[in-house]
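**Student:** Pasting the sequence and the predicted model now:
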Amino acid sequence: MQIFSRGKINPEIAHFKGENYMEILANNQQYDHGVANVTFMPGSRTDWHAHHFDQVLLILSGRGWLQIQDQPTQLLQAGDSVAIPADVWHWHGATDDSEFVHIAVGADPNPSATEWGNPVDLV
């Protein structure tokens, strides 16, 4: 069951592998934080990146991966939440066999507040 609209193709598509969508639920012009529903189709994921703000991911459905630099990859699933501190390099995305939907909450949804790095190399 999908709670929020899947939205449109993610505007940062150049920094993602595979098909993913984003629906802005609240932005900084209205509130203190940006809030977005992000849907990753199976196998899709972000490139390595760091936000210049703290970010919280609230997992709504499916299974996905999160890896913080120099740490092992962790499996996330519905009901999990994770806080990623500002300026910490990480990536996240869906497992190969599951859609992955999360709410991303951050202090600044402005794309320039995210620094993008290399694509993720999975073995």
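**Tutor:** Sure, I can see it.

**Student:** hey, let's count contacts and neighbours off CA atoms from now on
**Tutor:** Noted.

**Student:** in what helix or strand does the nearest residue to Thr73 once chain neighbours are set aside lie?
**Tutor:** Distances taken as CA to CA, 6 or more residues apart in numbering put Gln67 closest to Thr73, at 4.4 Å, once the chain neighbours are dropped. Assigning secondary structure by DSSP states H and E places Gln67 in strand 55-68.

**Student:** One more to weigh against that first structure:
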Amino acid sequence: MATYTEKEIAAMGFVPAQQEYFTGKAWLKNYVFPDDKTDAYIGEVLFEPGTRNNWHTHGSNQILLVREGICYYQEEGKPVQKIKAGDFVNIMPGIKHWHGASPDEVMIHTAIGINAEKGLVNWMEPVTDKEYNEG
């Protein structure tokens, strides 16, 4: 079970994520931003144990590649899935969902947002403890 100090996380190139979109502490490392040549976003998110993002949707597909830990992932109206390191999920446009770390360990995923002109993310309400704990 990996844990990291804030100094180690910063040394890996991560910066704090916008807190209003997360319950717990998350960190971002951005690689590709949409521009006039590349219509995609690619970055990594490090979720400290128990951290999850708010419910949200995307205008186009979002692909999550789990690098480390176990990713809790849930689409609205469906049970929580546990996606292990080395696996991925391809989230269809407009699907309301959330993702985050298991209660006991750090989770890192690479997030790929394609067709960015359709919008990267539409943030919604926080995931409740009850919703998270159903995982």
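**Tutor:** Good, I have the coordinates. Because the structure is a prediction, the values reported are computed rather than measured.

**Student:** Which stretches in the second structure count as strands?
**Tutor:** Secondary structure of the second structure by DSSP state E: the strands cover 15-16, 22-23, 26-32, 40-47, 52-53, 56-57, 62-68, 70-75, 81-84, 88-91, 97-101, 107-114, 122-123.

**Student:** on that earlier part again, in the second structure, point out the residues matching the strand holding Gln67 of the first structure.
**Tutor:** Following TM-score structural alignment, the partner segment of strand 55-68 of the first structure in the second structure covers residues 62-75.

**Student:** How far does the matching stretch stretch from one end to the other?
**Tutor:** Distance across stretch 62-75 of the second structure, first residue to last, is 13 Å (CA to CA, to the nearest Å).

**Student:** Residues in contact with it: which ones?
**Tutor:** 1-2, 80-93, 95-102, 105-114, 135 (CA atoms under 8 Å, 6 or more residues apart in numbering).

**Student:** Could you list which residues are in contact with Ile114 of the second structure?
**Tutor:** Ile114 of the second structure makes contacts with 39-41, 60-62, as judged by CA under 8 Å, 6+ apart.

**Student:** rewinding a little: kindly reformat the strands of the second structure as TSV and extend each row with distance to Glu8 of the second structure.
**Tutor:** Rendered in TSV, the data for those read as follows (distance: least, CA to CA, whole Å):
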stretch	distance to Glu8 of the second structure
strand 15-16	11
strand 22-23	21
strand 26-32	12
strand 40-47	12
strand 52-53	20
strand 56-57	29
strand 62-68	15
strand 70-75	20
strand 81-84	23
strand 88-91	25
strand 97-101	18
strand 107-114	14
strand 122-123	29
